[in-house]
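**Q** sequence first, then the predicted structure, then my questions.
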Amino acid sequence: MAGEPQPDCLFCRIVTGEIPATVVRETETTVAFRDISPKAPTHVLVIPRVHYPDAASLAAGDPAAAADVLREAGEVAAQEKVDGSGYRVVFNTGPGAGQTVFHAHAHVLGGGDMPHMV
């Protein structure tokens, strides 16, 4: 069921502490941790504690949690000191866009020149 922890979800298991991660921030509704395969000098994932498979379903099912993820992305950027130079927040949705874990999450990327994508 949407919003409920899924036993086979890697990120749900990180939320519960069953699987370790390098956590950089936690709130009542989110967890932020370093990506294990970083694509930029700063690459942190911000996830909601509730399970939704992607950003669109999170926004539709729990708009407050979606807002919390975006707010925390900004807090992570400030904490990592990339807010002044610029950073990117990316939500990959679906396998064709590169989503490999089907638990909504934002990538916070920064710390260097990033190629224009659009």
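**A** Structure's in. What do you need?
**Q** all contacts plus neighbour counts: C-alpha atoms, from now on.
**A** Fine.
**Q** in the longest helix that the chain contains, which residues are buried?
**A** Counting by DSSP state H, the longest helix found in the chain is helix 63-79. Neighbour-count burial for helix 63-79 flags 65, 66, 68, 69, 70, 72, 73, 74, 76, 77 (criterion: 16 or more other CA atoms under 10 Å).
**Q** okay, one more to line up with it:
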Amino acid sequence: MFAAALRRASSLSLRTQSLCANPQIQSHRLFARPVAARMSSEERAAQAAAAQADDDAPTIFDKIIAKQIKSDIIYEDDQCLALRDIQPQARARARMAAPVHFLVIPKHRDGLTRLSRAEERHKALLGHLLFVAQLVAKQEGLQPGFRVVINDGPQGCQSVYHLHLHIMGGRQLSWPPG
């Protein structure tokens, strides 16, 4: 019985794949929708940020560090600072939003606009950022657990090209995240 169900599912999967590869079927409105129309607002923002990314231009985080933009800073030392995310609900679907959401950012980018650009010289800073993440998570009452997320590049929905860690918790988080 199980083998028959498995054969039916496999057959259905093969038929679906051949339909998707068929040019006549692809012209159907479901397949013909432009990629941009299928993107979420977060994905569109990440694509726009990637297109405008400039390693030398000041980011919103640089302006927060320079105290040009007011922010709710919850931790600061000589290497980094932690601040509450100004729009945690807007950055995540309601089922994925967390009651506690803060960011940890390095004070000096030093070429570290995204994690995939990390070099040997960044190892100590990266370790410090993670240490501060857990320190502030404890301060915020997240001892039962929390999630650390680093978005990298357009497909990772990175919206600010200044490395930053998202720390989220305060409720049971689900998996997969998105």
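**A** Alright, I've got the coordinates. The model shown is predicted, which means the values in this text are computed figures rather than measured ones.
**Q** the longest helix of structure 1 aligns to what range in structure 2?
**A** Here helix 63-79 of structure 1 aligns to structure 2 at residues 123-139, judged by TM-score structural alignment.
**Q** that stretch vs structure 1, mean deviation?
**A** With mean CA distance after the TM-score superposition for structure 1, stretch 123-139 of structure 2 departs from structure 1 by a mean of 0.7 Å once superposed.
**Q** give me the residues contacting that stretch.
**A** For stretch 123-139 of structure 2, contacts defined as CA atoms under 8 Å, 6 or more residues apart in numbering pick out 74-75, 79-80, 82, 104-106, 143, 146, 148, 165, 167.
**Q** now it, how far from the centre of its chain.
**A** 18 Å (CA atoms, centre = their mean, to the nearest Å).
**Q** and what of stretch 75-88 of structure 2?
**A** 16 Å.
**Q** then stretch 49-58 of structure 2?
**A** Counting by CA atoms, centre = their mean, stretch 49-58 of structure 2 is centred 17 Å from the centre of its parent chain.
**Q** what are the buried residues along the lengthiest strand in structure 1?
**A** Identified as the longest strand of structure 1 according to DSSP state E is strand 42-48. By 16+ other CA under 10 Å, the buried positions in strand 42-48 of structure 1 come out as 42, 43, 44, 45, 46, 47, 48.
**Q** over to stretch 60-72 of structure 2?
**A** Buried residues in stretch 60-72 of structure 2 (16+ other CA under 10 Å): 61, 62, 64, 65, 71.
**Q** center of structure 2 - which residue?
**A** In structure 2, the residue lying closest to the centroid (CA atoms, centre = their mean) is residue 151, at 3.5 Å.
**Q** and the strands in structure 2?
**A** 73-76, 80-84, 100-106, 146-149, 165-169.
**Q** the first one vs structure 1 - mean distance after superposition?
**A** Taken over the aligned residues, the distance from strand 73-76 of structure 2 to structure 1 averages 0.4 Å (mean CA distance after the TM-score superposition for structure 1).
**Q** whereabouts in structure 1 does that strand align?
**A** Counting by TM-score structural alignment, strand 73-76 of structure 2 corresponds to residues 23-26.
**Q** what sits against the residue nearest to residue 50 of structure 2 when sequence neighbours are not counted?
**A** Nearest in space to residue 50 of structure 2, with sequence neighbours left out and distances taken as CA to CA, 6 or more residues apart in numbering, is residue 154 at 5.9 Å. Applying CA under 8 Å, 6+ apart, we find residue 154 of structure 2 in contact with 43, 46, 47, 49, 50.
**Q** residue contacts, the first one?
**A** Contacts of residue 43 of structure 2 were listed using CA under 8 Å, 6+ apart, and they are 154, 155, 157.
**Q** export those to JSON lines and tack on distance to residue 11 of structure 2?
**A** Rendered in JSON lines, the data for these read as follows (distance: CA to CA, whole Å):
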{"residue": "154", "distance to residue 11 of structure 2": "35"}
{"residue": "155", "distance to residue 11 of structure 2": "32"}
{"residue": "157", "distance to residue 11 of structure 2": "35"}
